[in-house]
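Trainee: model the structure of this input:
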Amino acid sequence: MWFKKSIQEVIQELDTDSINGITSKEAKIRIEKYGQNKLAEKKKKSILILLFEQINDVLIYILLAAAVVSALLNEISDAIIIGIVIILNAVIGLIQESKAEKALESLKKLSVPKALVKRDGRIIEISSEDVVLGDIVILDAGKYVPCDLRLIESANLKIEESALTGESVPSEKYAEDTLKEDDVALGDQRNMAFMSTLVTYGRGVGVVVAVGMDTEIGKIAKMLHDDSKNLTPLQEKLAQLGKMLGFVVLIICILMFAVAVIQKRDLFEMFLTAISLAVAAIPEGLPAMVTIVLAVGVQRMIKKNAIVRKLPAIETLGSVNIICSDKTGTLTQNKMTVTKFYADDTLDNILKLDANNFIHKRLIENMVLCNDATYSEDSQTGDPTEIALLELGFKFNIFKDSESKEHIRVNEIPFDSDRKLMTTLNEYGDKYHVITKGAVDNLIKICSYIYLGGHVVDFTEELKSKVIKASDSMSKDALRVLATAVKIEDSSDIKIDSMESELIFVGLVGMIDPPRENVKKSIEECKNSGIRTVMITGDHKNTAYAIAKELGIAEDSSQVILGAEFDRMLEDEVVDKIDNLRVFARVSPEHKVRIVKSLKEKGNIVSMTGDGVNDAPSLKAADIGVAMGITGTDVAKGASDMILTDDNFSTIVEAVKEGRNIYNNIRKSITFLLSCNIGEIIALFIGIILGWPAVLRPIHLLWVNLITDSLPALALGVDPDDPDIMKEKPRDQKEGLFSGRNGAFLVGNGILIGIITLFAFYIGIKIYPNSVTHAQTMSFVVLSISQLIYTLSIRHNKKSIFEIGVFTNKYLIGAIILGIILQNIVITVPFLASVFKVFTLTPNDWMFVILLSLIPLIINEIAKIIYNKIERK
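Mentor: This next block holds a predicted model:
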């Protein structure tokens, strides 16, 4: 903890010289001992490893086994079709995820290429990678800090640390401070400067105390490197489904052989039948269907200003019940803005400021002229607080002397951290105005008069108390308050010592980093949808609470906690209190990760949004990390699952809607495919138990699963959005894919499809007792067409097909028509009929199978009416 040590202790411990620096020879020794000042690179994954990750799935393994067995049994066409499905799934996934993890590379790019150091008694410029422990580094405004430093000199030094700490206002640095506490947050370590932060004001000198992976940035890199890959809820459920199906396939094969022995059937024939049932149990098109639906969802998300980096992550937003959001740049604009003023005994909103009022104009002029920043619509440089004051002046056409050539600055007293004041002397025609701005308490002490009612009056204790009351009122709203005063002189020949005395108090301005537009509305919509918003920020407690209260995130100060306080909490305390906490202030990157993990351990699905380097580990630890595309650092983008191209919190709400709809669509498709497969299993298994010939051939099952089922399943995957989706609460992550009505739909329709398929075979055998092929053809057609028509009712488990609109999904209508046409071609084209071993049906046969195929649709629609009536009661 270098911030706890005095300057002399640091210099002695690192064996350096604050005047001359270390020698070049010593620098070479240290660079060999400690390594270069750069971040370690993560080993990139090869294409083969990435490809293996795509096929490393239980369902894929079962499909591979089925393909091998089919090839050994000389069913080459079956093996080829299964192989195509596997390749398609792997290629689509590989295209989406082929970009290797870029977080560490981005962190490396943040390092500054050059640094000014003292070596051999001289100041030289070297590559930042060659900076070593004990080097004496020179800091100036506009320069990035090349490594972690313990400051040994500082002069009005301010450093922008928002990317690391999340604090929007630059931190003032004081080399002389020695902090004694153990748990000082990064943003409060006033005697330290950290790698990749930016010097915005003043100058400083520091001794290098950490380089490369040992810096605060390096620690973040390690956290990114160490964090394991999280599975999304859908991935976990599909993995469980794959294991279940594998178990089902094994049981089916064992039962088939048992039946063969009992019924004294031909074992080879029963082996083929067992393979048929295995094929029926596995939804061959499921992996490809899920991947394609997610890929289509990615394209839809891009149109809504959200880029999804990893395919499975798209559904995760639909199930989140907590959004952890960074404050600076995410909920707020990351731009200091003047929002209130006090002048002429009036405290009001900045919109009431009137440039025609002499005192109001004087207030604006003072803030603009006593200012070292620069501002234009295209570019701004300097301290964000001073830029905010120039922006205020710009709105009233009041500019600095360098721009207007009026009120030229002829002398100044620079800002000093002890005085907390800055003073300039400006030309005003034949007069000269001494303008001072700074901290309220300090400025009041040097004021003898005040502008009131257009006149200069004595600054009495009563008037001073009014000013302090106005300042306190602004501070309670977490505004940063600055005061200003003026003194009019006849000559520029005025002594420095007498400039800051006998001043006329003008007024106050209060500023804050304001919330983004529409954020409050989005947070309210999230709340109504059962989604809790939690603010995590590096800002001070009061500032964070004021913003959170304004946005509707927090209602009471008890819902706010400091990062250090949270860090000291025991696990039992965290479990008890974390559900009530809404704001975490003054947090470090480690705190953010613990917060996210603690929320996840409580059974929540957590999204984390952020833009800074300090957000990267928590973005990676969350179920889904969301980075800002405009203000976001490359590190945050690299660690995220999704990037918002418009940096708008409101886009998250649209992403949630899209995620929920995509998940529902995938669930519809999976329910459809599995219910169809259950129907196939029931038809085959019961047929064998009854001693019938095979109700369906293996090639019939493969045709239905890969062709007839796949097209409607894909069409269900792109079903139009449900307008009522945000009226639902987030899904419980423990909720299965088939909980509630979905399970009833799945099993009930599977049984129904199996029964009507068996009935078609039974009628076929009765009508054509000498033609098993004719009966198999009837069951084949009923199985495929009933499944096609049944898709119309599975689009919604509560609304009827007329409520959602029969033709609102044109892709589905097209898939049904195409499926029926393809089915007809298979049984009517002689060459295909011989391959599939089917019989041409008569018109009466067609009439019968179509009526039979309508039964699942009709029964489903009746069931919805009954279900809805029961629920309403």
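
Trainee: make it CA atoms for all contacts and neighbour counts henceforth
Mentor: Fine.

Trainee: just how off-centre is the helix or strand hosting Lys549 within its chain?
Mentor: Lys549 belongs to helix 541-551 when assigned by DSSP states H and E. Helix 541-551 has its C-alpha centroid displaced from the chain centroid by 22 Å (C-alpha atoms, centre = their mean, to the nearest Å).

Trainee: may I see the buried residues of that helix?
Mentor: 541-548, 551 (16 or more other C-alpha atoms under 10 Å).

Trainee: same thing with stretch 728-736?
Mentor: So, applying 16+ other C-alpha under 10 Å, buried residues of stretch 728-736: 729-730, 733, 736.

Trainee: elements contacting the helix or strand harbouring Tyr790?
Mentor: Element membership for Tyr790 (DSSP H and E) is helix 772-794. Using 3 or more C-alpha pairs under 8 Å, 6 or more residues apart in numbering; DSSP states H and E as the contact test, the elements touching helix 772-794 are helix 649-689, helix 710-717, helix 741-767, helix 810-828, helix 843-853, helix 855-872.

Trainee: of all those, which lies closest to Ile435?
Mentor: Ile435 lies closest to helix 649-689 among those, at 40.7 Å (C-alpha to C-alpha).

Trainee: name the next helix or strand downstream of that closest one, please.
Mentor: Counting by DSSP H and E, the element after helix 649-689 in chain order, helix or strand, is helix 698-703.

Trainee: next, the structure of the following sequence, for comparison with the previous one:
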Amino acid sequence: MMAVSLAVAAIPEGLQIVSTIVLAIGVQRMVKFNAIVRTLPSVETLGSTTVICSDKTGTLTQNKMSVVEGWPEGPDSDKATLLEVSLLCTDAHLKTLAGGDYETSGDPTETAIIQAGLGLNLNKNDLEKKFPRMEEVPFDSERKRMATINQMEAGRLRVNVKGGLDEILSVTTRILIHGKERPITQEDRETIEKENSRMAQSALRVLAVAYRYIDAVPSPATAQTVEKDLVFAGLLGMIDPARPEVPDAVKKCQTAGIRPVMITGDHRVTAVAIASEIGMYNPGEKAITGSELSLVSDENLYQHVRDYSVYARVAPEHKVRIVRAWQSQGQIVAMTGDGVNDAPALKQADIGISMGIVGTEVAKDASDVILTDDNFATIVRAVEEGRRIYDNILKAIQFLLSANVGEVLLIFIATVLNLGNPLSPILILWINLVTDSLPALALSMDPAEKDIMTRKPRNPGKGFFTRGMIWRIFYQGVTIGLISLAAYLVGYHDGGVALGRTMAFTVLGFSQLFHVRNLHSNRLSSFHSSLLSNKALLGAIMISALMMFAVLIIPSMMNIFGIVAMDTVHWLITAGLSLVPILAVELVKWAGINHSKDEY
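Mentor: As a prediction, the model looks like this:
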């Protein structure tokens, strides 16, 4: 029977159950602030995140585009042509409501164009009825252009194209100025580039627009056959304001030792302007475009990846390289994405984060976390929650293992001294599975410590058995074991094995219920934490205490567990011994040796 007791004491039966339930409770909590965690281990990984690679549009910004500027300045006819070409080259939808108001849906860039058109009395629906679409070449992230072919006045066919400036200029041969077309010159191109930079430096997203008339629809209608010899119509500058909560979230990241990185399809100047505004880009740091990234070898990128805070004009395939480059430096990378082509990068990242609003199903399936509000601040909040959950799992592990150490030590010493069996297997199981499990679970509800986002991310390669963790499990377990042994010796001396076993069981159970209060912080006194800061834990302690009293007082339960009644003196002795762990841990904390330097 002694061997069975020792085996039961050595095995933390509730540890696996408690750890899993703590993670599940954390996942439920994350849902409340718009983060859906699809895999339980991701909760732990979130707390270790060191790099967050985030899309700009909709995640760092509000994704509420509005056209605020156009170029070139000229007669209204030029502005009308610029917007007409843009409107005919959009897939967003315009709906007229009962009261005469309008409702738009679709890509925010295109809905902004529709709204700008309404300001000049250009209704997209009316235009498409008047000038029907005959063919189209859809947008793709590689060429960064979209083209449609519409039948205009007198049956003429016109190619309408919009896209990134560099991509449009590369297929442009003429320009529309003051209502007249003429060959585009190098001076024109320099002027256009200058205007683009001016808008971009004001954090505007710049869209270039061009067109050309053709005699017939090419067969096949491809980018090569349609998007060539274009007439440059102008630029549209759109504002997409940063989310107001993002600058604070970026600061919190940096304070927590997390490197935020912007990845966007926008022009470099625009991306840098937004990144500077929200604190993600600082003087001395670098920005790189997708085309430049394609020319950089993997080895070079791995060596210099820390230099880049902004990646502009990036295609989805570049994201995988960026993730691998950071991972080569030993970093834990979180990557956001919403498109089908983002799936490989989301899979490659340690934490793939997809967008719940604009994300595709493929992206969601490839991700570990889904943001239901598409907000960067939610990512940071999820990282903070991941750290809190990990801390609380460590508390539960420390609590359960220190109890097991105490049980093993008690039985081992009693065996060596030939003092009988201080704990029967059923008493140990009662403590491990019933009395201890509820407080261990309730520790998952502990609030985060105030400095949780000022610590550096933990290194997952080190595991959770740090020197400090081992030390705490050891000395706290020894304390619990020795006071339980002391209770057993008193009872053994006064009333034999039965009374000794009863007193040891009482002290072992209640000392752990007092000891759980020590675990709120490894550095601060437990008296710094209010009893009401974790109401779930307070309730768990009370329920566990009632169950202990049930075993110690109710005759039928006493018979089942082999417990005998104690008099007042022995109750007082067990109560005094049960308080010892609080005094011991407080003393160790006061001495500053309750934790190791590598933990904080």
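
Trainee: show the contacting residues for the nearest residue to Thr289 of the second structure once chain neighbours are set aside.
Mentor: In space, and not counting its chain neighbours, Thr289 of the second structure is closest to Ala312: 4.6 Å by C-alpha to C-alpha, 6 or more residues apart in numbering. Ala312 of the second structure makes contact with 263-268, 271, 287-290 under the criterion C-alpha atoms under 8 Å, 6 or more residues apart in numbering.

Trainee: looking at the residues you listed, which are in strands?
Mentor: Counting by DSSP state E, these place 263, 287-289 in strands.

Trainee: most neighbours, which of those residues?
Mentor: Ile263 (30 neighbours; other C-alpha atoms under 10 Å).

Trainee: how near is it to Glu13 of the second structure?
Mentor: 46 Å (C-alpha to C-alpha, to the nearest Å).

Trainee: could I get the contacts of Ala312 of the second structure as a markdown table with distance to Thr415 of the second structure?
Mentor: Shown next, in a markdown table, are the contacts of Ala312 of the second structure (distance: C-alpha to C-alpha, whole Å):
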| residue | distance to Thr415 of the second structure |
| --- | --- |
| Ile263 | 64 |
| Thr264 | 68 |
| Gly265 | 71 |
| Asp266 | 73 |
| His267 | 75 |
| Arg268 | 74 |
| Ala271 | 71 |
| Ala287 | 69 |
| Ile288 | 69 |
| Thr289 | 71 |
| Gly290 | 70 |
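
Trainee: and of those residues, the nearest to Arg243 of the second structure?
Mentor: So of the contacts of Ala312 of the second structure, ranked by how close each gets to Arg243 of the second structure (C-alpha to C-alpha), first place is Ala271, at 14.6 Å.

Trainee: whatever residue of the first structure lines up with Pro439 of the second structure - how many residues pack around it?
Mentor: Residue pairing (TM-score structural alignment): Pro439 of the second structure is matched to Pro712 of the first structure. Pro712 of the first structure has 27 neighbours, counted by other C-alpha under 10 Å.

Trainee: likewise Asp76 of the second structure?
Mentor: Using other C-alpha under 10 Å, Asp76 of the second structure has 12 neighbouring residues.

Trainee: same thing with Asn824 of the first structure?
Mentor: 14.

Trainee: from Ala833 of the first structure, how far off is it?
Mentor: Taken as C-alpha to C-alpha, the span from Asn824 of the first structure to Ala833 of the first structure is 10 Å.

Trainee: all strands for the stretch 1-150 of the second structure, in order.
Mentor: Per DSSP state E, counting those that start in this stretch, the stretch 1-150 of the second structure carries strands over the ranges 35-37, 51-55, 66-71, 93-96, 102-105, 133-140, 145-151.
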